[in-house]
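Trainee: coordinates only, sequence not included:
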């Protein structure tokens, strides 16, 4: 009786959770749609961008003056949108538990724009409009006069919108603007340089409901249906009595199934209450009806089968055995799903742990890095931001920073990449920290003013030189213009030439040395892979005894000058990179926990039924063997064999080559131990209840 009440309570609670999550999901989508509609500018504005970005407030002020003059002469209104995406800063550090998306609109003539109509604010007279959305955590929209854009603004990246849809007026405005900018900045651009050609340049927010939410909802549905079926199986003895007393199937079905099905309907009535509160949940109600229909159909078919074979001992035994195996198979599939879904999380944890172990080089504590790199007002990439990154690198290089990029090394690149192209990029500062010796055991020294491409080949790879030189001439303008300088090292003399991060000896790698004079002003060979957002960035800033706070204070004005301060929320010690990444990844692990917990509950409930079925069939033999002193392992050996057989089959479903076999099999073993322990507790409970009934 207790088991049945427990299953009824479980069904009610999880149906209520399903209703709540469904309501949240529906409302989240509604708010996301509203938010995108409100910032939609396509019905009243033509977007445009500036062909260059201001690096300080003075330049930005001159740009605004040019825009205002052009707007006045054409009698048009315009606005600028400044976007920020990243983490809130708390006590100087990013708060990884939250995220921010801010859409800030600065309107030239705020009282005249039709844009306020998107928010239902036409005719109002405020100096600032601010909108937040309860379910879109961290998302905010502000609308204020353009004059506010000059106050407390560190970053001057943004996109502009001209309030007209007439192409002639737009062209006239852009020509006037270009003329005024040319006068003030001695530049000239084509009309096409002002055009927004990609959707990403509109700086639109992205709203994505928790990707685990749909998974949770699906698992909840499975769990509810399984709990319902298990409840009905526990009522088999009552069904036999009904049939024995001449009750029809319909009468028997209603007598037994009315309670669990009524509980499901009661829980789903919560959605009706929400509808009366004014929420549009028509789609959700349809889904709930579908779930109820699925539960009803499953219950009907199961009980029909049970009713047909009731009172026939042989058929009951076959039916029970088949059902036992089917539920065991379902549990196996769910178990494989759970292991596969947790394996990526295991990868994250193990990779992070390995990285933490690798950060043992004492020299790493003398360097810092920018981490994480966030989108900010605009994402950084090595092509579009090449000039800015180049200037940042040059300043860091003068201050003793190291450049180390092993993404092209032979131990990272796949085997199909030609070995002559596999190399490691370093700067001269790195050679000072880790000297490299030539074939005569002399330290390799390079001229920092050199503009040549410098390649150091280990003598063991001398046969690759001709192929690499041919490739350099084919793909590198710098190599064609200034030539390639080839030097040779001897691995025998370079046991201490190591990867500063992992401590791995790299004496057998081709080394591409980049002196300051080789950083070209044009985007011919974009080689700087810095501010990458990885926990081990390629650029290691020298601390030289200073603190991280002072280093940030020193670099903040420089990063602001190149509009990169929004992408670089903090400096961290280089040897703390892996632990900092682990903080971010832990948030993902917690996000997984709810859906995986529900799946685990479903698996355990199936295990409980399978064990309960085995116990009920063998209760007499189990009691007798317990009296004779049989061990639990021996007493339940058929079930333990069945359990072991299930777990031994899971490796057959290992198909994802991107998942570590070690992690997959480790999780398989851990779940076996966990289930074995839980089932032992359940056996103790069943045997205790059986003894009470005997008394």
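Mentor: Alright, I've got the coordinates. Owing to the predicted nature of the structure, the values given are computational and were not obtained by experimental measurement.

Trainee: rest of the way, CA atoms for contacts and neighbours
Mentor: Will do.

Trainee: Mind naming the longest helix for this structure?
Mentor: helix 313-358 (DSSP state H).

Trainee: For residue 349, see how far away the residue nearest the centre of the chain is.
Mentor: Residue closest to the mean C-alpha point of the chain, counted by Cα atoms, centre = their mean, is residue 588 at 6.8 Å. Distance of residue 588 to residue 349, given as Cα to Cα, to the nearest Å: 11 Å.

Trainee: Kindly report the same for residue 198.
Mentor: 37 Å.

Trainee: More neighbours: the two, which one.
Mentor: Just comparing residue 198 and residue 349: by other Cα atoms under 10 Å the higher neighbour count belongs to residue 349, 16 against 8.

Trainee: circling back to that earlier point, where does the residue nearest to the centre of the chain fall, helix, sheet strand or coil?
Mentor: helix (DSSP: H, G, I helix; E, B strand; the rest coil).

Trainee: likewise the one 3 residues further on?
Mentor: State at residue 591, reduced to three classes by three-state DSSP: helix.

Trainee: which residues sit in contact with it?
Mentor: Residue 591 is in contact with residue 212, counting by Cα atoms under 8 Å, 6 or more residues apart in numbering.

Trainee: Need the overlap of contacts for residue 588 and residue 349.
Mentor: Counting by Cα under 8 Å, 6+ apart, nothing touches both residue 588 and residue 349.

Trainee: Quick check: which element contains residue 84?
Mentor: Take DSSP states H and E as the rule and residue 84 turns out to sit in strand 78-86.

Trainee: Could you check how far the helix or strand just after that strand is from the centre of its chain?
Mentor: Using DSSP H and E, the helix or strand that follows strand 78-86 in sequence is strand 89-90. Averaged C-alpha coordinates place strand 89-90 at 21 Å from its chain's average position (Cα atoms, centre = their mean, to the nearest Å).

Trainee: try this one next to it:
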């Protein structure tokens, strides 16, 4: 019976291992095709412009400038617009939506080099898309998790977004330089400007691999884990048939014939089942180009399995036959090493479930630190998305937000509070808090005369509120401002130990000084840490009796004008930031839910298989102890010792080689894994112990 179970497990493990590698090959194939469709570096050169257009009129004027330049030099152009986010529906924002849309708007579809990317002959007047809509003339096959649309550029229809990157269809350096010179002349003439050539240099953009969010590599991690586990299982499997090997050796069988008797049918079944399913899927999806890759993978895995097990059986040939036949236990020590090493396999496997661990950590964090009501009358933007931004210039977006959106928010009474510096490892005198003048009305601070501090919005000087106890740091702080920021601060001495509220509404007084920003003293060189992407953002907008949707609608025009709607897609109540943060974190789990479920199933399966192998190795000893009246715990004392040694090994590996076990998500994942392992051990002991006793008593 035990050997039948082993053979079944052999097939099951082989099916899972081969299936995971097949899924990985298909995912990689799709990712490569999607990346090639997106990548324009082989046939196109990027254009740059002095400024981003703030309205459709100027956008179309810029478009006409590009068209005029292309007509003059007979060089086609296109615009690539790439969106990454969860949509811009602020009224019904869905954290679980993960959208990747690429739009190619082409000047001349008949002659576009995009046909090399998609292997499609494009024609003017048609729309090609992976999304089936009423306006789609031709359907493109979708690869990976990205949607593509290719159409002719329009000079009348409002653009999907004024953001995006323009490319010209040439890589000839002389033509590119000539195009840019001509583009500058046409642009300055159309807009009545005097920009120089350097203003038309393209901004660096993300590489294709960094820009696209392709299918996860977690499947590969699981496949690699299963290979390691399969090696361990094969060793135990061969040693479990050591008596049979001795008999076959006595009968004169060679190593290959022994393998044929004990594992070849199982190997063929375990390999052919997933291969057949994979080939059927590839035929249905018309992906015949990777069928040979799948077959090659199967042959490689099967060959490696045969070589490995053939080597083991050949080594056993050197053991005297009489020692094989008397069932001398070579498997016991091997099992002990394998069981202790099981923890290392679980580390790789559980690493794919880190999004779940992050969610678990946030839930516990929220339970231990309840949401405060400090900012119950305020709202803030959340989350902060990449949206249509492809350029490697995060400061550009921050500067736009600070220059155009922040003044409007501040004028409406919004608070700015940044306490991030007080938790850094910087010298104490540099641990500051940044606030605006509105914050002083929300949470008044007092000078040494016990008077409320008021700062005029038109104050040009840098204002520093310095607690009396920190007067000794005054010169250091002043020198820091002069040397680093080229500013000479004005100090206002305040009473000691006055609390300020951080972004989460918690009281803090461990600051060295408070830096107050006014409308006039925020220079272009000073970048405020605004719109951080945290649920507890540094900007708090007053509700004034309005709902978050009404407030977002109030700012919608300025968001659209400066292309910020895709980056700041919704507004949440500040006193519900924890709830919003959890919803966003759960969305990460939702993306990887398939991988997480597979990881969990494999985790349970490995635990159960190792327990089954334990009883195959120690079943006789366990039965004897049970018949002598020992308790189940005492009968399995060696198991629990192995279990503890496994945990110690995992702690050492995590602490020394991977990452600190004290990192909260890793710590929670580790504790959860131990708990599951313990529960599964108890259940499988209860299940297998009775069968083990019955089996060995009947022998």
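Mentor: Sure thing, it's come through. Everything quoted here is computed from the prediction, not taken from an experiment.

Trainee: how close does the strand holding residue 84 of structure 1 sit to structure 2?
Mentor: Strand 78-86 of structure 1: mean distance to aligned residues in structure 2 after superposition is 2.0 Å, counting by mean Cα distance after the TM-score superposition for structure 1.

Trainee: on contacts alone, who are the packing partners of that strand?
Mentor: strand 100-107, strand 159-162 (3 or more Cα pairs under 8 Å, 6 or more residues apart in numbering; DSSP states H and E).

Trainee: Identify the residues contacting it?
Mentor: Against strand 78-86 of structure 1 from outside (Cα under 8 Å, 6+ apart): 71, 99-109, 146, 156-163, 203, 374-378, 566.

Trainee: what are the ranges of the strands in the stretch 451-600 of structure 2?
Mentor: Using DSSP state E, counting those that start in this stretch, the strands found in the stretch 451-600 of structure 2 span residues 462-467, 489-494, 500-501, 507-508, 513-517, 539-542, 571-573.

Trainee: Please render these as TSV that adds distance to residue 627 of structure 2 to the earlier fields.
Mentor: Shown next, in TSV, are the strands of the stretch 451-600 of structure 2 (distance: least, Cα to Cα, whole Å):
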stretch	distance to residue 627 of structure 2
strand 462-467	77
strand 489-494	80
strand 500-501	68
strand 507-508	65
strand 513-517	75
strand 539-542	71
strand 571-573	66
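
Trainee: Now render these as CSV, adding mean neighbour count and distance to residue 403 of structure 2.
Mentor: As requested, these are exported to CSV (neighbours: other Cα atoms under 10 Å; distance: least, Cα to Cα, whole Å):
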stretch, mean neighbour count, distance to residue 403 of structure 2
strand 462-467, 21, 18
strand 489-494, 18, 22
strand 500-501, 20, 26
strand 507-508, 14, 29
strand 513-517, 23, 14
strand 539-542, 24, 14
strand 571-573, 23, 20
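
Trainee: To residue 633 of structure 2, which of the ones you listed lies closest?
Mentor: Nearest of these to residue 633 of structure 2, taken as Cα to Cα: strand 507-508 at 51.3 Å.

Trainee: what range in structure 1 does the closest one sit on?
Mentor: Using TM-score structural alignment, strand 507-508 of structure 2 lines up with residues 504-505 of structure 1.

Trainee: before we move on, what about stretch 408-416 of structure 2?
Mentor: Under the criterion TM-score structural alignment, stretch 408-416 of structure 2 matches residues 395-403.

Trainee: In that stretch, which residues are buried?
Mentor: For stretch 395-403 of structure 1, burial by neighbour count (16 or more other Cα atoms under 10 Å) applies to 396-397, 400-403.

Trainee: between these, which is nearest residue 478 of structure 1?
Mentor: Using Cα to Cα, these come closest to residue 478 of structure 1 at residue 403, 19.3 Å.

Trainee: Helix, strand or coil: sort out that closest one for me.
Mentor: Classification of residue 403 of structure 1 by three-state DSSP places it in strand.

Trainee: so where does residue 215 of structure 2 fall, helix or strand?
Mentor: Counting by DSSP H and E, residue 215 of structure 2 is part of no helix or strand.

Trainee: what's the neighbour count on it?
Mentor: The tally of other residues near residue 215 of structure 2 (other Cα under 10 Å) stands at 17.

Trainee: Could you measure from it over to residue 177 of structure 2?
Mentor: Per Cα to Cα, residue 215 of structure 2 is found 38 Å from residue 177 of structure 2.

Trainee: cool, residue 424 of structure 2 as well?
Mentor: From residue 424 of structure 2 to residue 177 of structure 2 the distance is 47 Å (Cα to Cα).

Trainee: Likewise for residue 271 of structure 2?
Mentor: With distances taken as Cα to Cα, residue 271 of structure 2 is found 57 Å from residue 177 of structure 2.

Trainee: In terms of neighbours, single out the busier of those two.
Mentor: More crowded of residue 271 of structure 2 and residue 177, by other Cα under 10 Å: residue 271, with 23 against 12.

Trainee: which residue lines up with residue 434 of structure 1 in structure 2?
Mentor: Taking TM-score structural alignment, the alignment pairs residue 434 of structure 1 with residue 443 from structure 2.
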